[in-house]
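> Fold the following and give me the result.
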Amino acid sequence: MTIQLSVSGLRHQMKYRPEIDGLRAVAVVPVILFHAGFPGVSGGYVGVDVFFVISGYLITTILIDEREKGTYSLLGFYDRRARRILPALFFVLLCTIPFAWYWIPPDAFEDYARSLAFAALFISNIHFIEHSGYFDAAAQLRPLLHTWSLAVEEQYYLLFPLVLWALGAFSRRKHLWVFLGLSGISLGIAEWGLRNYPLENFFFTPSRLWELLGGSICAAILMGRSQPRNDILALTGLAMILFCVFWYGTGVRFPSLYTLVPVVGTMLIILFAATDGWTARLLSLRPMVAIGLISYSAYLWHQPIFVLARYRSVSEPSHALMGLLILLSLALAWLTWKFVEAPFRRRAILAGRASLLTTSAVGIIALASFGFWGDVNKGVPERLDRIGSEYLSDLSAQFNEWRPQDICTEVEPVPGKLCTLHQPDNPVSRVALLGDSHAQAMLPAFAELSRTRNFTLMRGVRAACPPLLGVYLTYGRQDARECFDTMQAYVRDIDGSDIDTVFLVARWSLYASGNLAGEDAGFMISDTLGDQFQTQAGWKASFELGLDRMLSALRKADVRVILVHEVPQQRIFPENILWQAVSLGGTKTAAEARFKQSFIRRDEVDALTGYANKVLSQLAEAHGAETLSLNTVFEDEDAYVWFKDGNVLFRDTDHLTLRGALSVAPLIAETLRP
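Sure, this is the predicted structure:
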């Protein structure tokens, strides 16, 4: 039986393997469930790795076969790629624009617009590499985050035909050795990137090429041979993928050696799942094949639908709602497959190569131009003016208020050294602020007090770096090592100075137990550098050890220490709620009622911070330190608020705005000795 290969996206006559369609269903369903936030599929992201192997196998098989038959054409290859990829992609991208325009606030829209431009150019992974830092948009609020994998594949498609051209006529041994060699280099890059640039490494094409080449290796092995059957190996491969789906989590950093499990599992299925085998029969079931056929469109639709739903909700959407949105994604995927994908592949639309490539170029230019325009215009905040609400406009402006409180007086501040932020003529004391980005956000309060209370203010702040000693964050060797060294240097500075009071400020619960969504393995603490698989008990023990060492060192330096409890984390971005009020066009009263619905319950925050606050209190008592809670500023009945008396207090879920920082200044002032 021969049919057009819709799974690979290339129009080519070859023996149809329905189990490959079914395997694509195994890939896309976990990805969708993972992005929807369903429990039990913590490793659903491995579906993307399965996709990579499948793509590498199909593309390599077709290109080598065409070359051997003398029918290979580079223009023909890209014509088929464009017919498969661009129509559905452009359609989905266009559909997201009006919703993003009305529903997404300026800062997030700026990120969306830039990602739109980069997605149209098939380099969106570069955008996410450049914007994967601590303060960039959260993954669950980026409508086009999933396009990074399309970019990696398209970059592979640009390079791989050149590799095959250079290799010449097919030789199994030659091709296998080259594919294996390139895979080894790529995997080595992935391992190095994991240890030094873990956030960027995830999106980095050279770190991912070995996964696609895994499919190429399968193609070279099977080329010109009948499909072997080995049920044990094929079922083992399927079990390896499912193991990763259900047992991997955010603590397993990708890509890395751990990615070998789903990649090798996929290769075993491709190599040994013969049509009459158990695994092939399972994957060839009609529902599996049906989902596999629409998997590309389903992958395109699900992320923007989930994200836009989150922008319209005053809380995280329920599992029931996310289930309905999954059904909506699949329905739109079927419609897109039937009325967009299929007609272009059949050449019912733009049958000529020149017309297709010309239209594709126009589409790329138009989408990229709009995206860059939105990026250059900083998310087009003027969209707010269409409502004409001066009140909401004033609130929106509060997110960007700032003071130059973070300018060191030293001409050339030394990295890793405390710097002076305020130096009065006759200071009555010297105060140091140590901590992570929460300390940075609270700087306006200390800067204001340093002027009114006449003390010298020293800053020792590094984002995503807790004020602990002798322990490491588990993510990224280079970042973890720099954080470790920086805190050691700050303490040495304090020990050798006349500083008399030190405030320690951090998002303690994140480093002690996780966030509202559960454990965040990236911020686990370990006493061993690079320990990615820290147990929960070991995590807590390391957190306590690091804080104990910090307090011991500061007590030895003979300074007064005040441990500031973290401010109450919110569940939803305040700017999103404000933009909802803008887009709905309601009154001030209606807007504030919506704000109130989004406030987090006190019992949720108390449960989140309970362990960390207990450790802070116990160790403070043991070392003669003090603790300070700022929660009374944010209390309102049974909730902790992000908006109070006309003031926006949070600029995201956990960092204070300028007004939020100034609102806690009176409580900090009470701890300062005259």
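> rest of the way, CA atoms for contacts and neighbours
Noted.
> residue nearest the centroid of this structure?
residue 139 (3.9 Å; CA atoms, centre = their mean).
> Is that one in contact with residue 145, as I believe?
Yes: between residue 139 and residue 145 a contact is recorded at 7.0 Å, counting by CA atoms under 8 Å.
> which stretches of the stretch 151-300 of the chain form strands?
For the stretch 151-300 of the chain, strands defined by DSSP state E, counting those that start in this stretch do not occur.
> my bad, should have said the stretch 351-500 of the chain
419-422, 429-435, 455-461, 472-473.
> Residue 621 is nearest to which of those strands?
strand 429-435 (19.5 Å; CA to CA).
> got a list of contacts for the closest one?
439, 454-463, 465-467, 490, 498-506 (CA atoms under 8 Å, 6 or more residues apart in numbering).
> Which of these fall in helices?
439, 490 (DSSP state H).
> Got a ChimeraX select line for the buried ones in the contacts of strand 429-435?
In ChimeraX, a selection of the buried entries from the contacts of strand 429-435 looks like this (16 or more other CA atoms under 10 Å):
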select :439,454,455,456,457,458,459,460,461,462,463,465,466,467,490,499,501,502,503,504,505,506
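> Can you give the distance from stretch 74-85 to the centre of its chain?
30 Å (CA atoms, centre = their mean, to the nearest Å).
> Turn the strands of the stretch 351-500 of the chain into CSV, including distance to residue 259.
What follows is the strands of the stretch 351-500 of the chain, written out as CSV (distance: least, CA to CA, whole Å):
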stretch, distance to residue 259
strand 419-422, 43
strand 429-435, 34
strand 455-461, 35
strand 472-473, 22
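> run this one through as well so I can compare:
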Amino acid sequence: MKYRPEIDGLRALAVLPVIFYHAGVETMAGGFVGVDVFFVISGFLITTIIASELNSQQFSVVSFYERRARRILPALIVVLAITSILAVSIMLPFELVNYGKGLVGAVLFVSNIVLWKQAGYFAAEAEMNPLLHTWSLGVEEQYYLFFPLLLMVIWRFRRQWALPLLLLATLGSLGLAEWASTRMPSANFYLLPTRIWELMIGAMLSLWLMRRAQPQGLAAQLISLLGLVMIIVGIFAYNDQTPFPSFYALVPVLGAAAIILAATPATLVGKWLASKPLVIVGLISYSAYLWHQPLMAFARILAPDNHPDKVVMLMLALSSLVLAWLTWKFVEQPFRNKQRFGRNWIFTASLAGSALAVLLGVGLVASKGLLSQYPEKEWPIVEKTNVKFGEYVVAAHSMILARPIEEDKPVLVIVGDSFSQDFYNMISENNAFAHYQHVALFVPARCQLFYGKPYVEIEHHIAEGDRAMCAHRILSSQQVETIRKADVVVFASKWQSWSAAIMGESLAAMAIPEHIQVMVLGTKQFEKNRRVLLSEFRRADIPSIRRMDADILEINRTLKQSVKGYGFIDIAASFCSNGCPLFTTDGSPISYDGAHLTEAGARVIGNYLFTHPPLQQYGSASDAAMAAHSN
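Model prediction:
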């Protein structure tokens, strides 16, 4: 295959936006599309090599995977080794457990599946995952498990069917991605079936150019320029709310294909991409991709608010390029030399390195992230993952979700998102509303609580990727009928400014009978950085508090004004009047993520709420007095 320097330049155009996106450069909010450009390049180059060798009857499956091993594994294992040393030195046990799972996933090329089971790519906690970026390696290597074999079969029986079959698979995968982008966004982002089409666009382009010449003259200039514009549009116009991959992904993907198709040394775009600086970045792009995320993740982990200074992040972006050059020079290049390292050596070394990584990953999970290295009294802070804490938040609430109403008991209806789950845990931990039947109605935080306004008037407030889902998950008239059958109804949500401002209108639109007591809980906030919690815990002589952010206080003021005439409970202004405590008196953290309550937190804050108006009458003490009086 003839070397095309402009493709190395295109690699630079792919990797730099990804790096700056992860560095938090706001103008490159769509920098993640660089990965899609990589997929097109990979599909094109690998298909060209395979098809050429099939045509000359020189293709070997063993040789193919040897090339993949030489290309992928040496740099990956070196980066994982150094990242693991840093992880063990820096991360807390609950983080190390997730790191261990990610490490196993990375070397087995299934990290996209591991990450799918954890947080979404655009979630805040994902930014602190040093191995977040390895999902794309998983997608590629899973693709190359079957694609060479598929081409071999097609070449043997019906070579002329190659393009139609790939086109059919591409359209099917793209259609699935568009459908899943709003219904299963995390699976859609990470998993192979909705990514195949991007690699196959490159594959089809390869087969096309094996039969036809590249465009020339004005056509080449226009096509390559259009391709560049399409990639730039994706980088600067998309963001984490763009459903992705979907039809939106066609813009950068077809842009990359257009550049590969038409950018030649005779075109302006081809000359620019073939310039020495871009070619150098393109040559080191794989190592740069490997290095950038661990550096930035550790910086976020160590920053007190998980948001390092922008200058620091830009310096880390540049540092990743320096490390990439060193890795390319002293790791990638030597291991591609077949005279220096033979096939058996490559396979043996790769297997040994991967096995060690798997053992370390399994060991980190089995040891609960080296938990025994910490005093037992610190375990409540450092042990549980957010997922484990989250299971507690959801568990009790799930038992009363949409429960049918019985006629023989007074009814408490709790309406809202995960903050309503928190409130129900306060009830459960304090045996409040003991003589009531409990019913829960759930509305996701992404959709917000509102009622009585047409969805088309509201949906602009909702993230674009959530709008289709929220159209079916907002508070419904059927749920409002349940609310109207209650004796007490409590609304609790992670309010946004807009939903807080119209909550009074929403309550009026529900036409709740006057005999029903209506209460609205304000939003809340605690310390979310567990390193800060651990540091404060170790300063036992100093009371630890967390001041509420001004925007949280403002949302609660807006909500209080909006629901005037209804009961309003402001946790921030009551329980946290002098700052929110970080721990209970026995040293247990009140919140695990800055928003949701631990079991101890639910017990303590619930105890406060149910011993003070307006909830005092529903506390366990009042219920006991009521029961005694009735006897």
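> Just give me the match in structure 2 for the residue nearest to the centre of structure 1.
Using TM-score structural alignment, the equivalent of residue 139 of structure 1 in structure 2 is residue 126.
> Quick one: neighbours of the closest residue to that match other than its chain neighbours, just the number.
Nearest in space to residue 126 of structure 2, with sequence neighbours left out and distances taken as CA to CA, 6 or more residues apart in numbering, is residue 119 at 6.1 Å. Using other CA atoms under 10 Å, residue 119 of structure 2 is surrounded by 17 other residues.
> Verify the stated contact: residue 119 of structure 2 with residue 129.
No: between residue 119 of structure 2 and residue 129 there is no contact under CA under 8 Å: 9.7 Å.
> what separates residue 390 of structure 1 from residue 398 of structure 1, distance-wise?
Separation of residue 390 of structure 1 from residue 398 of structure 1 (CA to CA, to the nearest Å): 13 Å.
> higher neighbour count, the two?
Ranked by neighbour count (other CA under 10 Å), residue 390 of structure 1 and residue 398 place residue 398 first, with 19 against 11.
> Where in structure 1 does stretch 58-66 of structure 2 align, residue-wise?
Under TM-score structural alignment, the match for stretch 58-66 of structure 2 is residues 71-79.
> what's the matching stretch in contact with?
Under CA under 8 Å, 6+ apart, the answer for stretch 71-79 of structure 1 is 63, 66, 161, 353, 356-357.
> what does stretch 341-353 of structure 1 give?
So stretch 341-353 of structure 1 is contacted by 11, 79-80, 83-84, 87-88, 356 (CA under 8 Å, 6+ apart).
> Just the buried positions in it, please.
Quick answer for stretch 341-353 of structure 1 (16+ other CA under 10 Å): 341-345, 350, 353.
> how far is that stretch from where the chain is centred?
Going by CA atoms, centre = their mean, where stretch 341-353 of structure 1 is centred and where its chain is centred differ by 35 Å.
> What of stretch 603-615 of structure 2?
Going by CA atoms, centre = their mean, the spacing between the C-alpha centre of stretch 603-615 of structure 2 and its chain's C-alpha centre is 35 Å.
> how about that stretch: buried residues?
Applying 16+ other CA under 10 Å to stretch 603-615 of structure 2 flags 603-611, 615 as buried.
> Select from the residues you listed every entry located in helices.
603-609.
> Reformat those as a markdown table; add distance to residue 366 of structure 2.
Shown next, in a markdown table, are those (distance: CA to CA, whole Å):
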| residue | distance to residue 366 of structure 2 |
| --- | --- |
| 603 | 31 |
| 604 | 32 |
| 605 | 34 |
| 606 | 35 |
| 607 | 37 |
| 608 | 39 |
| 609 | 40 |
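> Might one say that residue 106 of structure 1 is in contact with residue 377?
No: the criterion here is CA under 8 Å, and residue 106 of structure 1 misses it with residue 377 at 9.4 Å.
> Who has more neighbours out of these two?
Comparing residue 106 of structure 1 with residue 377 by other CA under 10 Å, the one with more neighbours is residue 106, at 24 against 14.
> Can you find the partner of the more buried one in structure 2?
Aligned partner of residue 106 of structure 1 by TM-score structural alignment: residue 93.
> Equivalent analysis for residue 58 of structure 1, please.
Match for residue 58 of structure 1 (TM-score structural alignment): residue 45.
> what about that match, how many neighbours?
16.
> where's it relative to residue 194 of structure 2, distance?
21 Å.
> Repeat that for residue 371 of structure 2.
38 Å.
> Compare those two and say which is more crowded by neighbours.
residue 194 (26 against 20).
> mind checking what the more buried one lines up with in structure 1?
Using TM-score structural alignment, residue 194 of structure 2 lines up with residue 207 in structure 1.
> Let me see the contact set for its match.
Per CA under 8 Å, 6+ apart, neighbours of residue 207 of structure 1: 186-190, 193, 201, 255.
> Which residues are in contact with the aligned partner of residue 367 of structure 1 in structure 2?
Here residue 367 of structure 1 is matched to residue 357 in structure 2, going by TM-score structural alignment. By CA under 8 Å, 6+ apart, residue 357 of structure 2 lies in contact with 80-81, 103-104, 107.
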